[in-house]
Structure formats: structure tokens, C-alpha cells
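Asker: fold the following, please.
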Amino acid sequence: MINVLFVDDEADVLEGLENRLRPWRSEWHLMFAGSGDEALAAMRQRHVDVVVSDMRMPGMDGASLLRAVRERQPETVRIILSGQADREGVMRSLPVAHQFLSKPCDARRLHAIISRCRLLQDELFSDAVKQAIASVSTLPALPRLYWELAEELDRPAATLKRVAAIIEQDVAMTARLLQVVNSAFFAFARPICSVRDAVTLLGLEPVRALVLTSELFRGMAPLCLSGGLDLERLHGHALRVATIAETLPEDPQTRTIAMAAGMLHDIGLMVLSLPPQRPDVAAPPPLPLHCAEQQPVFGTSHALVGGHLLALWGLPQPLVEAVAFHHRPSLLDDLHLSAAGAVHIADWLAHELAGSHAGQGGDEALDSAYLSRIDRLHCLPQWLERHRGSGDGHAR
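Answerer: From the prediction side, this is the model:
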């Protein structure tokens, strides 16, 4: 049973939540507080797994409360439940909130979101890694640009024009998007000179993933570089995996998810690169990285860490699963080439083309059981030759 604390200064709101959440009393121990001070007092008496707070409250508002929660219990899931009129306050809470929900929120949706946040959290075996994800302010909070983009994409009437306008607000992101779309990875027939053209050609979900990774790589550069992680190399590998993964599935929706997941598949490495959770990475480990991370110093893999982080951010479940299981897609029950499988294959092909499997047990990193189950093991030589011939890992 997990402890879920709801915080709102309106007693009728708390009463309504208590009534609507009765079906899950066997799963959750429900706690309620009428202010930020009451919430912190309750947390001194009992450990809290999830805090769901209103934004506008007298005295301590939601952003201030979640900041205090992060300081006291950094592993606690932190959610803002607020009205649309609180946009300015919600933007202030970006560095400390894992997810944002709008009032009124359906009880079943609230239950599903909290349960999903907790499910992948429980998959992590290392308390130290769980704490690292929740406590590093640069990572678990959605970057401002991504949050605005996600809000627009969630609208039924989302338009390419509006998405492009959001990206154009950030000079660095505009330059990065145009740099990427004109790179050899995508090999478009003509130069792409406008953000709107780039968004149209790439598609909305891949652009969302690209914005997220670019914002994170930019924000994490000083921390990760000081820990020995080569972010430029990691970003280049992510793009290569994304562009290969997009070519593998036949289903258009799966291709879109696979490309986005390919861009994000190594995001967990950013967390594990932060000291003291990650040892010196100057010398390559004797095992493939995803195997080395299973040793007691980590207790989990960067794939699960990345999947957990994306789940906290509220990204779509297929995308979360594709990142979390990209090293072992056989753990899923898919009988076809899924997004997770496409990223797994693309990751292996990208390392093979770069020669980075040499001496690191690359053959063992291939999930042959999965490829045999979906009857694609025989396709590896063909895929390898196709992308070797393209020169950049992308064939259109």
C-alpha cells in the first residue's frame, strides 16, 4: 500500500477527492492536508510516496510545497493538480513537479497516472538511483519549451504552425532543429530553411522528442561533461538510432514512436552519469554498458531509469516502454516488431556500424530470443548492409 497525500485549501475539493477515490482504498492510504504547512507536518509523521497539490493556496503555494517535498523526501512523486488559470504558477513549478494535471480530473485518470508513476518506480531496484532521478532538478522537471510544446500537441486542434511558433521562441532550439534536419542523418532532397518545413517533414512526435533531448543535452552539459560523459557523441548516437529505427516497422504509428524513442533511448545515462551514482567512465567497462549497470553499484539499468523518468513526465506509454525495454524487448509480450524492438535493433545496428561492439560482447547484447519470436533474425544482414550503404545509418 502506498501513501498518497492530497493538498488543497478548499475542504470541499478534498472531500470530493476522498469520495471519488474510495474504490482504491485497498491500494492507497489516502492522506489530506488543507495547506502546505499541514502537508509538511503530515510528512514528518509518515513517509509519503506521492504528493498531489493544488497550485494556488494562501501562504505556501504548490510550487513552494513541492520544492520543500523534494528537499525532505526527494524520491516522492510530485504532481500539481491545478486549474487552467494557474498557468503562470505552473510554469514556476516546472523545476519541482513531475507532472501537471488540470482540474477537474477524472478519478480513474488520476488513479491511472499515479499508478503508472509508481509502477515503473517499483521496477527500479536501487534506492540510490530512484533518489537520483527525483532529486536532480535539471532532469526530472520538464524543460519550459517542451512543456509548452506538449501542451499544444495535446490539443485536439494542434497545428504545425503553432508548434513551429513555439520552437521559434528559442533561438538555440531553432538552430538545433534546422541543423539536425539538414544533417546527413535525414538526407532530405532539398535544404530545409524553416522550422515549419522541418516540423512538417519530421512529424509532431519526433519533433517533440527532438526538442526534449536537445533541451536536456543543453541543460545537462556542464554536469555530464564534468562526470566524463561525452554528450555530443551520445546525441549523435541517439540521432543515428532514431533514424534507423524509423525505417524498420511497417506500421506508420509504430515508426513514429520508434523514431521518438530512439532519440530518447539513452536518456537514463544522464542520470547514471551524475556522481556519486556512476563510477569513473574514463575507461570502458569490460561488459556492455547495459550489462555493467546491472552490477550492485547500480542495481538497475539505464533503460529502466530512462523509462521511469519519461513515465514521471507523462509521456505516452508505448514510448515509455520502448525506452525502458530497448535492451530486452523479449520481456514484453509482443509478437510483432514493436517500437521497443525497433529501437533495440537500431541500437545494435548503430553500434555495429560504428565498430563499438568490438571487444565488448556485442553479440550477447542482441536479444536473439525476441528476433526469433517475431521471425526477424534472418533480416539482420540485410538491415546491416542497407544502413552501411547509406553512409549515415539512414535509408529513405
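
Asker: C-alpha from now on. contacts and neighbour counts both.
Answerer: Noted.

Asker: and Asp127, how close does it get to Asp37?
Answerer: Between Asp127 and Asp37 the distance is 27 Å, computed by CA to CA, to the nearest Å.

Asker: ok, now Asp363?
Answerer: Between Asp363 and Asp37 the computed distance is 55 Å (CA to CA).

Asker: could you find the closest non-adjacent residue to the residue most central in space within the chain?
Answerer: Note on the chain: the residue nearest the mean C-alpha position is Leu310, at 2.4 Å, using CA atoms, centre = their mean. Beyond its immediate neighbours in the sequence, the residue positioned closest to Leu310 (CA to CA, 6 or more residues apart in numbering) is Val320, lying 5.9 Å away.

Asker: wait, is Pro276 part of a strand?
Answerer: No: assessed with DSSP: H, G, I helix; E, B strand; the rest coil, Pro276 is coil; it does not lie in a strand.

Asker: in stretch 176-195, what's buried?
Answerer: When burial is assessed from 16 or more other CA atoms under 10 Å, stretch 176-195 yields the following buried residues: 176-178, 180-182, 185-186, 192, 195.

Asker: now do stretch 63-78
Answerer: When neighbours are counted by 16+ other CA under 10 Å, the buried residues of stretch 63-78 are found to be 63-67, 69-70, 73-78.

Asker: how about stretch 323-343?
Answerer: When burial is assessed from 16+ other CA under 10 Å, stretch 323-343 yields the following buried residues: 323-330, 337-343.

Asker: now for these: which two are most distant?
Answerer: Ala324 and Leu337 (15.9 Å; CA to CA).

Asker: which residues of the stretch 1-150 of the chain fall in strands?
Answerer: Remark: strands of the stretch 1-150 of the chain, listed N- to C-terminal, are 2-7, 28-33, 50-53, 77-82, 99-102; assignment by DSSP state E, counting those that start in this stretch.

Asker: please give the structure of this sequence too, so both can be compared:
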Amino acid sequence: MTNKHYAVFIDDDELMLKAVRRTARRLIPDWDTSFISEPGKWRELLLSDRTPDIVFCDYRMPGINGGEVLAQVASDCPLAIRVLMTGDTRDEVLVGYSGTAHSLINKPFSDELLADLLAQVEKLNRLPFTHQQQECLGQLSYLPVLPEIVGQLRRALNDEQADTKKIADIIVQEPLIAARILQVANSAYLGFQRTTESLDEAIGRLGIQLLYALTVSFAIESETAPLLPAKIHQSICDTTQNMASLGKALAASFKCSAKAQQQVFTSAILNGTGRLVLEITRHKTPPLHAQLLQQLNAYPDTLITVFLLTLWCFPEQVVWPLLELESAPLADEKAWINPLYFAYQYYKCGDNADKLADFMSSLPEPVKTAILDNLGS
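Answerer: Here you go, the predicted model:
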């Protein structure tokens, strides 16, 4: 009987492979696995008639590097999650934009991190994507690789013993991200009466979910900046911020709960990830961009966001609500997805005056008034 999932580990270091084998036997005893020490022969060393669900590959290997191997994996096995392993953090400079890896992890890595990545196979399978959509998303290249600070932050947020000081100590490692966090915490639309220069207080104001979303968003903005013309990159980042602000303001106008208002803001911020990657694809691989637009229907940026956030170990309760955009607006006026939908559609019109006029004329009068009031405030 064939096991449900198949994981492949490629590393010329035999000792490393033995250690991973022991860990894998404990974490995924019911999976098929392959441990390959000859990277140039990875294709012929796979199990027959099996396609990997996830492939881990070391970066520095003789004859061929891990980026090149994963490029082959992307071509031959587009549905496989691709993880690049490196023993030298300086490698991130070399491979961050290789376009081959979904995730980059530093060696040695913890059992917890390995378990998180393996769990993404199950989570991706639960996403409501067709086979064609999964295959299309699997071909995405030029993906941003999240910096180590994001993994540190995720682990701290999952640690019940972690306090705001510990979290602040992590964020301060990236001064630009820390400055942006403070900027958002002091923004008028969050409704605080006084400013703060304390990162600890800013973290307390934002809450765990929004803090994590903002950190990922700011990291992705930084990682993708070299891949797009500066004007286009800045425009997408500005649109993300404006959409989040308008969505939250609309949620307040619609008398949505404080929790719903934060969810609107968080989801809008996260959705900027998909817009950046979609635009990068348009510039770098136009045929794939056309395929994404065809396969992912009305919300290609949202489905890309859902796919990537799942790969990056975001909890399902944060990721899945984004899929509700496809069924919005809902009849329930206080449904959290409605203000996000209206803000999304407004900014989707861009600079096209005719599209914007058509969209505004299609809205119920109270919604139109709320949009105009909040844009003018």
C-alpha cells in the first residue's frame, strides 16, 4: 500500500542525512521518504511512480548547488514544496532571489521547524484549489524568502512564556521593520490618543496577529524591492496600506466589532503579498502571469497570498478567511469581509476613471457615502 505523502531530502553530507532520517522516522512514520546523497542523480533515485510532496535540498554541494536542483524540481514536480537548506546565513544573499525555493532554512534546524514545514503538505492539500490551480501556483518563481526574524517571531508568539520584551528584542534586530511597526502603532486610524516611542507598548497596541502580519508584510516589501521598478513597487505598497486603512475605516462605519476591524486590516495587509508576487511574475515570466490570470479567476493576488502564507506556516485561521472574498459582499451588513471587499474593489480600479465610476455607481448609497466620507477624512 502506497503511503499518502512523500518527502525527499537531498544533501551530500551523509551524517546530516542520517540525522534527518532519524528525525523523519519519528515525525512522519507513515510517509514515504527518500534520502539522496548524490544530488546530480536525484531524479533516478526517487521512488518509482511517486511524485514528491516536499523536497528539502542543501545549497552548497559539489557539482551542482541546491538552487539548481530545486529549479529542476520546480520543472519536473511543480506541485512539490521546495525547501532550501543552508549552513551559512550568508547564502541568503546568494539564493534569496533564485526563484526556486518556497522556504529557506538554516542548518542545523530544529525538529519543531521541520515539523512545521512537513505539516504544510497537509494544509496545502486542504486548500480549495483545483489541480490546475495548484500546478500553476507551484510554478511561481522569484518568490521572496522570509528573513530569519520572521521564524524567530513565529516561534516566540507560539511560546506562552514569551512577553512583549522578548518579542521586541526580536523585532529590533531589523531596525527598518521596528520603525515601521512604531509608525503603524502611532497611526491615527488605530484610534490611540497619544504617540509612543516604546516598541513594547507598540506591540501591546497592535496585538499578536497584526504584529506578525505587519512584520511579514514589511519583510516582503524589502525582499521584493530589487525585483520591480521602484515606482511600481512603491505604488503596490502604498495601495496595500491605503486598502487596509480604508477597509478598517469602513468596518468601523458599518459598526463591525473591534475584532472584525482588526481582521479587515490584517487581511488587507497580508494580501499585498500576492499583489507583489503577481506583479513580479508579470515582469519576469509573462507566460506564467497570463496562466495565473486565467486559472485563478477574479482574485489571482488573493489566491497567491493564500498559497504563500500556507507555505510560510501561517495558521489556517488567518489564511482561510481571505478566500471569503470570492463570495463577498454578503447579505449580513456587519460581515467582516464586506468592508475588505469594498476597499479591495475600490483600489482594484486603480487610475481607470471609467472603472471607478462604474464601481461607485453599482454600490448601495450607504456604502458609497461611507467610502467617500472615509477617503475624504
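
Asker: residue contacts, the residue nearest to Leu310 of the first structure?
Answerer: 261, 307-308, 310-311 (CA atoms under 8 Å, 6 or more residues apart in numbering).

Asker: let's see it at 10 Å
Answerer: Residues counted as contacts of Val320 of the first structure (CA atoms under 10 Å, 6 or more residues apart in numbering) are 120, 257, 261, 264-265, 303-304, 306-314, 326, 340.

Asker: all helices of the stretch 201-350 of the second structure, in order?
Answerer: Across the stretch 201-350 of the second structure, reading from the start of the chain, the helices by DSSP state H, counting those that start in this stretch fall at 208-224, 230-253, 258-284, 286-295, 300-311, 316-319, 337-348.

Asker: next, the buried residues of the second one.
Answerer: Read that as helix 230-253 of the second structure. 233, 236-237, 239-253.

Asker: so which of the strands of the stretch 1-150 of the first structure comes closest to Gly359 of the first structure?
Answerer: Go through the strands of the stretch 1-150 of the first structure one by one with CA to CA and the one that ends up closest to Gly359 of the first structure is strand 77-82, at 40.1 Å.

Asker: list the helices and strands the closest one packs on?
Answerer: strand 2-7, strand 50-53, helix 62-72, helix 87-92, strand 99-102, helix 107-123, helix 302-312 (3 or more CA pairs under 10 Å, 6 or more residues apart in numbering; DSSP states H and E).

Asker: possible to save these as TSV with distance to Leu160 of the first structure?
Answerer: Converted to TSV, these look like this (distance: least, CA to CA, whole Å):
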stretch	distance to Leu160 of the first structure
strand 2-7	37
strand 50-53	33
helix 62-72	31
helix 87-92	22
strand 99-102	24
helix 107-123	28
helix 302-312	24
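
Asker: and among the ones you listed, the most buried is which?
Answerer: helix 302-312 (a mean of 27; mean count of other CA atoms under 10 Å).

Asker: quick one: list the elements packing against it.
Answerer: strand 77-82, helix 107-123, helix 127-135, helix 252-264, helix 268-272, helix 289-292, helix 317-324.

Asker: equivalent range in the second structure for stretch 189-206 of the first structure?
Answerer: Stretch 189-206 of the first structure corresponds to residues 193-210 of the second structure when matched by TM-score structural alignment.

Asker: now do the contacts for Gln179 of the first structure.
Answerer: Neighbours of Gln179 of the first structure in contact, by CA under 10 Å, 6+ apart: 173, 192-193.

Asker: could you do Leu246 of the second structure as well?
Answerer: Neighbour list for Leu246 of the second structure: 189, 252, 264-265, 268, 339-340, 342-344, 346-347, 370-371, 374-375 [criterion: CA under 10 Å, 6+ apart].

Asker: show me which of those residues is closest to Val145 of the second structure.
Answerer: Of all the contacts of Leu246 of the second structure, Ala268 has the smallest distance to Val145 of the second structure: 20.5 Å, by CA to CA.

Asker: that older thread, in JSON lines: the helices of the stretch 201-350 of the second structure, plus distance to Asp76 of the second structure.
Answerer: Written out in JSON lines, the entries for the helices of the stretch 201-350 of the second structure read as follows (distance: least, CA to CA, whole Å):
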{"stretch": "helix 208-224", "distance to Asp76 of the second structure": "26"}
{"stretch": "helix 230-253", "distance to Asp76 of the second structure": "31"}
{"stretch": "helix 258-284", "distance to Asp76 of the second structure": "20"}
{"stretch": "helix 286-295", "distance to Asp76 of the second structure": "16"}
{"stretch": "helix 300-311", "distance to Asp76 of the second structure": "19"}
{"stretch": "helix 316-319", "distance to Asp76 of the second structure": "28"}
{"stretch": "helix 337-348", "distance to Asp76 of the second structure": "35"}
